[in-house]
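>>> no sequence on hand, only this structure:
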């Protein structure tokens, strides 16, 4: 379905004008380092919640996981529950207040610095920053791939050109404006995303004859599941895969647990807890963040699964058979272009661009601060360089370039896989240490360091040598040991999160119990948590320039 060029150009001009204006408003409020990197610690709760949600839900959810839902079915709705329960409620109510207060007490302005100062370790800060800088580009690449694929399918624009244009637009305001600009633009884009997804849900059900008829039709199509998927445990698009089957392990361990719990350890999300002025702001943000995730992820997964009904009625084929080579990354763009009205396709293209831009902007800012600030300035230069913002901007530019290169070379159907890989790595590497930092005073520097290293290395080892989805295409195990994976059978479908995270937890507890804990004075400083209704003065954040070698 062709889109009017003049109409599309008008929409794009209006959208980009609004984007750059909102980014400029954020840029004007920046105040040197803290304003550029932490938005000034005074962001409105609704802006924080929308920015958090928009940074979390992107084209990887709408395009990538929507396509996975078209393949595996509505079992992905369990991921929506996990996203809301862990990603919003647990994150905002339990993790958020302590992260905000502890970050303020220690004067931290990035996630790696927060962890590094909590455990008085430059190594932890540098290692965490390096982990983010090296592996987050894979996640960022999956996001810009989603945007590129939609532009390619919708407008007929060359995929390579689409990637370049999209990336240049984001880079222009992320590099210049800092986190506050990113969060303001995120909030604006989140509203656009909500409008687009709301219309998509209503129109899909109308197109398929109503809610009940659409779901009944999908249930009755179980006999159309390809034999290859049946052999792996598929039981229809409205049923979970057979318990213990390869698809069941993929659904439960990689998707539902890996992405559902992994959100708690996402650096680009956790740092947003430190941008609000008080604990009440975080709790109020739940009322905005929860419904946003429900509308964004829930609608994407339901519509993705229901696309099978539409394609079967119009072409006699299921979704996987309609797209070239069964590329799940192309299912949602194809459905939108064929099923939706011309005007809506143009508007929804802007919604998807907003989703991709918001997440990519958050990723670029996080990667840039990790490389420029945490690794280069604080670790290599030992805090002696004063050009914090300049170095961070260079770091952002470098990591953007890496992400674009990866977007060109990664294979098809990679969006959901790359997202799950990065979130699983963050869960194993960061989550046990993060929980220990916030809730267990007995966690020691040695325990946190060992947990970070063991969690990272064991996750990467399992990805490279055991988990078939990554080990087979990488080919490193085949080249090294002469076989595709070191283990066989069920082990090859067990996600690294179920192996590496328990190892990381056990390491943190065991090593911490065997090594000296921090002094009471430092722990009192870090854990000084006040109730906002006590109306006590909030302490001025410690300047990162005055931290001594002990980190106090």
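In hand now; what should we look at? Treat the numbers as computed from the prediction; the structure is a model and nothing was measured. Numbering: from 1, shown residues only.
>>> can we go C-alpha only for contacts and neighbour counts from here?
Noted.
>>> buried residues in the helix or strand hosting residue 129, which are they?
Here residue 129, judged by DSSP states H and E, is contained in helix 122-155. Applying a neighbour-count criterion of 16 or more other C-alpha atoms under 10 Å, one finds 122, 124-155 buried in helix 122-155.
>>> and the angle from the next helix-or-strand element following it to helix 122-155?
Moving toward the C-terminus from helix 122-155, the next helix or strand (DSSP H and E) is helix 159-207. For helix 159-207 against helix 122-155, the angle by axes from the mean of the first three to the mean of the last three C-alpha atoms, to 10 degrees is 70 degrees.
>>> show me where the stretch 351-500 of the chain has its helices.
Counting by DSSP state H, counting those that start in this stretch, the stretch 351-500 of the chain has helices at residues 388-409, 415-439, 445-465, 468-474, 476-481, 497-514.
>>> so can I have TSV of these showing mean neighbour count and distance to residue 21?
Output for those, formatted as TSV (neighbours: other C-alpha atoms under 10 Å; distance: least, C-alpha to C-alpha, whole Å):
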stretch	mean neighbour count	distance to residue 21
helix 388-409	20	20
helix 415-439	25	30
helix 445-465	24	40
helix 468-474	18	42
helix 476-481	14	47
helix 497-514	20	41
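>>> JSON lines for those helices, including distance to residue 194?
As requested, the helices of the stretch 351-500 of the chain are arranged in JSON lines below (distance: least, C-alpha to C-alpha, whole Å):
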{"stretch": "helix 388-409", "distance to residue 194": "27"}
{"stretch": "helix 415-439", "distance to residue 194": "21"}
{"stretch": "helix 445-465", "distance to residue 194": "35"}
{"stretch": "helix 468-474", "distance to residue 194": "33"}
{"stretch": "helix 476-481", "distance to residue 194": "42"}
{"stretch": "helix 497-514", "distance to residue 194": "31"}
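>>> of these, which is nearest residue 45?
helix 415-439 (21.5 Å; C-alpha to C-alpha).
>>> show me what the closest one is packed up against.
Judged by 3 or more C-alpha pairs under 8 Å, 6 or more residues apart in numbering; DSSP states H and E, helix 415-439 is in contact with helix 111-118, helix 122-155, helix 258-262, helix 445-465, helix 497-514.
>>> quick one, which of those helices is nearest to residue 411?
helix 122-155 (10.2 Å).
>>> second one coming, line it up with the first:
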């Protein structure tokens, strides 16, 4: 009952923000970037909430916590230092300046204008559409199963509720509503994560006692032959940390900041936020070695461990009802913020990158905002259908999505920001080599080695791009002068 009351208040607040955001959204720039007027706190928390979704709390924390033990904390450290602090300090200023110089709003637009490559935009937009949309469906899927487990409501009803409320505030208010709701959701995530660890570790006898229990029980639960190698741990840290640098929904946060003066403060806020969320999630997952035995760990009928149920079962068994309701809001917030960013970027791939801006000849109004709203609604419905029916082809795309998108964009995007000699053919080669590498290695190595496949898909284009640039025509000077003005 407490959870239902919390959810009702939460959803009412989200709808109110959506209506407020609608009044501030007049142009396509308003809808997609909030008018490039986001302050440091809102921008920082929006970055963090897009970074961490229910996949972290439900899937990653349970899976890596049980399999990796204390080594899972390296992932949290990498996410905070590389994925958050490094991204803001290295990419934010140049991304903000260059996208403004080139008058671009999306990653495909940036790549097209930075390299003078007319066909690069539709190719990049297609990659975003085919791989980020299934990724958004995976977020819905994890959230639906959590609500089914904790509240006892059906998976179908949980999906419909999540889609309806996410759709309302996103479609009405665009990026402004997303950013403001992200800030509120981020505060829920921040304090909920701290409370979750404090109460759970308190029941385990205190922080020191739980850590000692993990050290003692991990060798008993995971035989040495089944423990992850340094390569596996390193590739997962790299994929989830540096891999975010090439994701369009993360780079979008840099486009939207008010000015470059907000970057240092935003970098600090994002890093603290990422550290609290990441370490809290993995500490809970790792503590499963204290609260479960090999006999009591959740399993299916065949005896296989149900990793996605480790954290939900752990929390429902050991947290009081009021705190569990807050944790549900935490996971819901993480999912809705990630989902809204994914849908916004996916819809922009069509509304901005594939369809020319629509101006009404009679009124002179930009009809692209209406198109963005319509496509956001369509993509949310598609995400629901994917989550509901779990088409096998789409499930494969979900597993490929992170490595495919980051592998395709990271090298062309980062070289484009820093290296004037990077050429148009090199940008094409970088995008295509990253995408193909991910697809080939994913099937060659198998899903169990997907972090390694994704890491190699991100790394290889960083060698391909300079190699191709050495033997192809350099960019025209006027293009470079415009792109690098003030840098």
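Good, I have the coordinates. Computed from a predicted structure; not experimentally measured.
>>> quick TM-score on the pair, please.
Here the TM-score for the pair of chains, by TM-score structural alignment, normalised by the length of structure 2, is 0.92; 479 aligned residues with a C-alpha RMSD of 2.6 Å.
>>> picking that back up, quick check: angle from the helix holding residue 129 of structure 1 to helix 388-409?
Per the same axes, to 10 degrees, the angle that helix 122-155 of structure 1 makes with helix 388-409 is 50 degrees.
>>> helices or strands up against helix 122-155 of structure 1?
Where contact means 3+ C-alpha pairs under 8 Å, 6+ apart, helix 122-155 of structure 1 is packed against helix 59, helix 111-118, helix 159-207, helix 331-339, helix 342-369, helix 388-409, helix 415-439, helix 445-465.
>>> would CSV of the helices and strands packed on helix 415-439 of structure 1 with distance to residue 480 of structure 1 be doable?
Listed next are these as CSV, based on distance: least, C-alpha to C-alpha, whole Å:
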stretch, distance to residue 480 of structure 1
helix 111-118, 34
helix 122-155, 23
helix 258-262, 28
helix 445-465, 10
helix 497-514, 22
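>>> which stretch among those comes nearest residue 353 of structure 1?
Nearest of those to residue 353 of structure 1, taken as C-alpha to C-alpha: helix 122-155 at 6.1 Å.
>>> against structure 2, where does the closest one fall?
Aligned by TM-score structural alignment, helix 122-155 of structure 1 falls on residues 118-151 of structure 2.
>>> who touches the aligned residue in structure 2 for residue 304 of structure 1 in this structure?
Aligned by TM-score structural alignment, residue 304 of structure 1 pairs with residue 285 of structure 2. Counting by C-alpha atoms under 8 Å, 6 or more residues apart in numbering, residue 285 of structure 2 touches 61, 62, 63, 64, 65, 66, 310, 311.
>>> burial check on the first one, number of neighbours?
Right, residue 61 of structure 2. 29 (other C-alpha atoms under 10 Å).
>>> what does the third one give?
Taking other C-alpha under 10 Å as the criterion, the count of residues near residue 63 of structure 2 is 24.
>>> any idea how far the equivalent of it over in structure 1 is from residue 251 of structure 1?
Under the alignment (TM-score structural alignment), residue 63 of structure 2 pairs with residue 68 in structure 1. Separation of residue 68 of structure 1 from residue 251 of structure 1 (C-alpha to C-alpha, to the nearest Å) stands at 10 Å.
>>> thinking again about what came up before, next, format the contacts of residue 285 of structure 2 as a markdown table and append distance to residue 413 of structure 2.
As requested, the contacts of residue 285 of structure 2 are exported to a markdown table (distance: C-alpha to C-alpha, whole Å):
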| residue | distance to residue 413 of structure 2 |
| --- | --- |
| 61 | 30 |
| 62 | 33 |
| 63 | 32 |
| 64 | 30 |
| 65 | 33 |
| 66 | 36 |
| 310 | 38 |
| 311 | 36 |
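>>> among the residues you listed, which lie within helices?
61, 62, 63, 64, 65, 66, 310, 311 (DSSP state H).
>>> out of those, which one sits closest to residue 51 of structure 2?
Using C-alpha to C-alpha, residue 61 comes nearest to residue 51 of structure 2 of those, at 14.4 Å.
>>> if we can go back for a sec, in CSV: the helices and strands packed on helix 122-155 of structure 1, plus distance to residue 320 of structure 1.
Shown next, in CSV, are those (distance: least, C-alpha to C-alpha, whole Å):
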stretch, distance to residue 320 of structure 1
helix 59, 19
helix 111-118, 40
helix 159-207, 18
helix 331-339, 7
helix 342-369, 21
helix 388-409, 22
helix 415-439, 15
helix 445-465, 26
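>>> select, out of these, the one closest to residue 524 of structure 1.
Closest among those, using C-alpha to C-alpha: helix 111-118, at 11.5 Å.
>>> may I see the buried residues of the closest one?
111, 112, 113, 114, 115, 116, 117, 118.
>>> want to throw those residues into a markdown table with distance to residue 98 of structure 1?
What follows is the buried residues of helix 111-118 of structure 1, written out as a markdown table (distance: C-alpha to C-alpha, whole Å):
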| residue | distance to residue 98 of structure 1 |
| --- | --- |
| 111 | 13 |
| 112 | 16 |
| 113 | 15 |
| 114 | 12 |
| 115 | 13 |
| 116 | 16 |
| 117 | 14 |
| 118 | 12 |
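>>> surely residue 366 of structure 2 is in contact with residue 356?
No - Residue 366 of structure 2 is not in contact with residue 356 according to C-alpha atoms under 8 Å; the separation is 11.0 Å.
>>> who has more neighbours, the two?
residue 366 (16 against 10).
>>> how about the equivalent of residue 404 of structure 1 over in structure 2, what does it touch?
Using TM-score structural alignment, the partner of residue 404 of structure 1 in structure 2 is residue 384. Neighbour list for residue 384 of structure 2: 137, 140, 159, 160, 163 [criterion: C-alpha under 8 Å, 6+ apart].
>>> let's see 10 Å
For residue 384 of structure 2, the contact set (C-alpha atoms under 10 Å, 6 or more residues apart in numbering) comprises 136, 137, 138, 140, 141, 156, 159, 160, 162, 163, 378, 390.
>>> and of those residues, the nearest to residue 471 of structure 2?
residue 136 (39.0 Å).
>>> tell me which element residue 77 of structure 2 is part of?
helix 73-78.
>>> which residues does the helix or strand that that helix is followed by contact?
Heading C-terminal from helix 73-78 of structure 2, the first helix or strand you meet, by DSSP H and E, is helix 87. Outside helix 87 of structure 2, the residues that touch it by C-alpha under 10 Å, 6+ apart are 80-81, 241-242, 244-246, 250-251, 254, 267, 270-271.
>>> which bit of structure 1 covers helix 87 of structure 2?
Taking TM-score structural alignment, helix 87 of structure 2 hits residues 91 over in structure 1.
>>> contact partners for residue 280 of structure 2?
57, 61, 73, 76, 190, 192-198, 274, 286.
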